[in-house]
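>>> No letters, just coordinates:
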């Protein structure tokens, strides 16, 4: 009988030891996030997201910091979608572990403060009296696949190149993917600054003076500022003769231009909702401090009567609607949604 208490104590002792070991293991788990059901779900989503996007961090502290940013962004996205009262949805994309400031410093690049050169020849579509109800230059073979500017503020270069690719196809019948990197590397003697931003009209001036652009096969994109290569830039694969500006703050004029060719436009992408856009017609009042260059490649009207611009971005095909966004058209603001009618221009053959 005297041994029973001792045996019982031994069993109890073992259980306490096991419980202590389990507690130590649990508390040592990454970020101590696993104990809360909601955090566990978020941590699992984060792990899956890291695998999907190939994220690897330098240490646990950086991983924890990025998790906190990710969690805040995902909560915003989930809350927006749960409201269910919008014409567009948000998604947890490749930018989910970045702050707004980090994103703007790496994925925009239009220099709104730079005085752009004035296009010669006026506005050739001014007297156009009728335009199609809808236009999609992708269907006409005038748009190359969506590209990715990566961690470089070169949206201005991608916008200018996409517009040039469009007019080249429309005049020659050939769709040629041209080099953004040539602009990033070589258009540096004026007010374009490679991965530190630029202006589409300045890019057009450079292309004219340069005698065209090479293909992106000959002069591939690196996503960093590099030394201009005369070898890679020769021969030019396409040229333009000039460029023209669309009348400022005039969506009707922009429609006339887009009805005839892809057009470079600048927009304000500073809001989180634009960054995480997944699909639908974007209607967010996002301001007019234009900071990113994109390309209007069409327009149309949805089944519910909502009018939109079809815009090609340069954040990869994993963003938005396979790299595109449909933005509300003919809004009350004269500048257009996100300032799309403020700084529009197009190259001429």
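All right, it came through fine. Quick caveat, the model's predicted, so the values are computed rather than measured.

>>> rest of the way, CA atoms for contacts and neighbours
Noted.

>>> What segments of this protein are strands?
88-90, 135-136, 242-245, 263-267, 277-282, 292-301, 307-312, 324-328, 345-348 (DSSP state E).

>>> what's the closest of those strands to residue 224?
strand 292-301 (17.3 Å; C-alpha to C-alpha).

>>> What lies in contact with the closest one?
108-110, 133-138, 143, 155-160, 162-163, 199-200, 255, 258-259, 261-269, 307-314 (C-alpha atoms under 8 Å, 6 or more residues apart in numbering).

>>> Show me how to select, in ChimeraX, the buried members of those residues.
In ChimeraX syntax, the buried subset of the contacts of strand 292-301 is picked out as below (16 or more other C-alpha atoms under 10 Å):
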select :108,109,110,135,136,137,143,155,156,157,158,159,160,162,163,199,200,255,258,259,261,262,263,264,265,266,267,268,269,307,308,309,310,311,312,313,314
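
>>> quick one, longest helix in the protein?
Identified as the longest helix of the chain according to DSSP state H is helix 3-28.

>>> How far away from the center of its chain is it?
A distance of 55 Å separates the C-alpha centroid of helix 3-28 from that of its chain, computed with C-alpha atoms, centre = their mean, to the nearest Å.

>>> So which bits of that helix are buried?
Under 16+ other C-alpha under 10 Å, helix 3-28 has no buried positions.

>>> From residue 58, how far out is residue 194?
Going from residue 194 to residue 58 by C-alpha to C-alpha, to the nearest Å gives 28 Å.

>>> Which one of the two is surrounded by more residues?
More crowded of residue 194 and residue 58, by other C-alpha atoms under 10 Å: residue 194, with 27 against 7.

>>> how close does the more buried one sit to residue 52?
Plainly put, residue 194 is 29 Å away from residue 52 if you go by C-alpha to C-alpha.

>>> same check, this time on residue 326
Distance from residue 326 to residue 52, by C-alpha to C-alpha: 25 Å.

>>> When the two are compared, which one has more neighbours?
Counted by other C-alpha under 10 Å, residue 326 and residue 52 do not tie: residue 326 has more neighbours, with 26 against 11.

>>> The more buried one reaches residue 313, doesn't it?
No. Using C-alpha atoms under 8 Å, residue 326 is not in contact with residue 313; the gap is 10.6 Å.

>>> here comes the other one, which I'd like you to weigh against the first:
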């Protein structure tokens, strides 16, 4: 029979052992206890204003949150990656749900307008361009915008390039209307469109300022805004596919719309560094290439996204370039276009 003192000492020892084993196991596997996950999810819900309709949905979303958190921790704990991941406002979405709501580039080479088949080789050599370019520093890039749960990335990418070339030519940076494209350039603007259709619409109709036709994240009936100055383009050019040097020269001249494959949790939760995660060439998302450079992690493209400032490096991404493959990482060298004014 145990004495109370001996029993107390053994209970303390057992409790300490359990605590030590739990902490060691969690650190080794990257796993978190259910109370810890619940606390993090609750804090995340408050931070992002997320409210669920019932307890069953909250439980389902918590399991998705747990799965995403585990993926993020395992990636970051590897310690040999050129980029990091973190929780963001997409943390309670499966990757399939995320892709359905936040991408939207349509790419089918057989259905593009005929003029998109005309490629333009810029009359520059690699020696003529700067070793690094960042169009933000030259005043040609507006603040990061947020497309919301509408597959309108194509509109944001097209607008950003028109804003950029207009500033380069006039010295004035204005914010133009993505909603006008969503409503007027596509029969279902929240479910994607090609860049070529966007530029064809702008060529024929022009764009009004964002404050004249503000973004709502939903498609409405197209309406004209009278009595305002329209921003026009003469047309657009396509960068020859699988020719990274041509894309480099194009981006040295102006911001360029590029398509890429944005699939996978790594893309969903990218938070910084030079991205070189696993991805293919099923082009499903439009972004804007606004520069290029290199650092200790290698050469990269600088892209402007439309997923808000909570994603990536304040809304931007560095994605590896000079990979030695013609298509580039995530297919970034396959389909790029830019407006001509």
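Arrived safely. Every value quoted in this text rests on a predicted model; they were computed, and no experiment measured them.

>>> related to what we said a few turns ago, with distance to residue 19 of the first structure as extra columns, can I get the strands of the first structure in CSV?
Listed next are the strands of the first structure as CSV, based on distance: least, C-alpha to C-alpha, whole Å:
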stretch, distance to residue 19 of the first structure
strand 88-90, 43
strand 135-136, 64
strand 242-245, 72
strand 263-267, 58
strand 277-282, 46
strand 292-301, 56
strand 307-312, 57
strand 324-328, 53
strand 345-348, 69
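
>>> Of all those, which one is nearest residue 183 of the first structure?
strand 292-301 (13.9 Å).

>>> so the closest one matches what in the second structure?
Per TM-score structural alignment, the counterpart of strand 292-301 of the first structure in the second structure is residues 285-294.

>>> mean distance, the matching stretch to its aligned residues in the first structure?
Compared with the first structure after the fit, stretch 285-294 of the second structure shows a mean deviation of 0.3 Å (mean C-alpha distance after the TM-score superposition for the first structure).

>>> and residue 269 of the first structure, what pairs with it in the second structure?
Residue 269 of the first structure maps onto residue 262 in the second structure, by TM-score structural alignment.

>>> any idea how far that match is from residue 62 of the second structure?
According to C-alpha to C-alpha, residue 262 of the second structure and residue 62 of the second structure sit 24 Å apart.

>>> try residue 318 of the second structure
Counting by C-alpha to C-alpha, the gap from residue 318 of the second structure to residue 62 of the second structure is 30 Å.

>>> Which residues are in contact with the closest residue in space to residue 293 of the second structure that isn't next to it in sequence?
In this structure, residue 293 of the second structure finds its nearest non-sequential neighbour in residue 132, 4.6 Å apart by C-alpha to C-alpha, 6 or more residues apart in numbering. Counting by C-alpha under 8 Å, 6+ apart, residue 132 of the second structure touches 291-294.

>>> what are the ranges of the helices in the stretch 1-150 of the second structure?
4-29, 34-48, 55-77, 95-102 (DSSP state H, counting those that start in this stretch).

>>> would you turn those into TSV with distance to residue 326 of the second structure?
As requested, the helices of the stretch 1-150 of the second structure are exported to TSV (distance: least, C-alpha to C-alpha, whole Å):
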stretch	distance to residue 326 of the second structure
helix 4-29	38
helix 34-48	40
helix 55-77	27
helix 95-102	25
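
>>> tell me, what residue is most central in the first structure?
residue 315 (3.7 Å; C-alpha atoms, centre = their mean).

>>> Isn't it up against residue 148?
Yes. Judged on C-alpha under 8 Å, residue 315 of the first structure makes contact with residue 148 at a distance of 4.7 Å.

>>> How about the residue mapped onto residue 66 of the second structure from the first structure: what's its closest non-neighbour residue?
Aligned by TM-score structural alignment, residue 66 of the second structure pairs with residue 71 of the first structure. Counting by C-alpha to C-alpha, 6+ apart, residue 71 of the first structure lies nearest to residue 42, which is 6.8 Å off, once chain neighbours are set aside.

>>> Just give me the neighbour total for the corresponding residue of the second structure for that neighbour.
Mapped onto the second structure by TM-score structural alignment, residue 42 of the first structure lines up with residue 37. Counted with other C-alpha under 10 Å, the neighbours of residue 37 of the second structure add up to 18.

>>> what does the one 5 residues further on give?
Here the neighbour count serves as a burial measure; for residue 42 of the second structure (other C-alpha under 10 Å) it reads 14.

>>> Tell me how far it lies from residue 225 of the second structure.
According to C-alpha to C-alpha, residue 42 of the second structure stands 44 Å off from residue 225 of the second structure.

>>> got it, and residue 189 of the second structure?
19 Å.

>>> give me every residue that touches the residue nearest to residue 261 of the second structure when sequence neighbours are not counted.
What sits nearest to residue 261 of the second structure in space, not counting adjacent residues and going by C-alpha to C-alpha, 6+ apart, is residue 283, at 4.5 Å. Taking C-alpha under 8 Å, 6+ apart, we find residue 283 of the second structure in contact with 105-107, 259-262, 330-331.

>>> change it to 10 Å
By C-alpha atoms under 10 Å, 6 or more residues apart in numbering, the contact set of residue 283 of the second structure is 103-108, 258-263, 330-332, 334-335.
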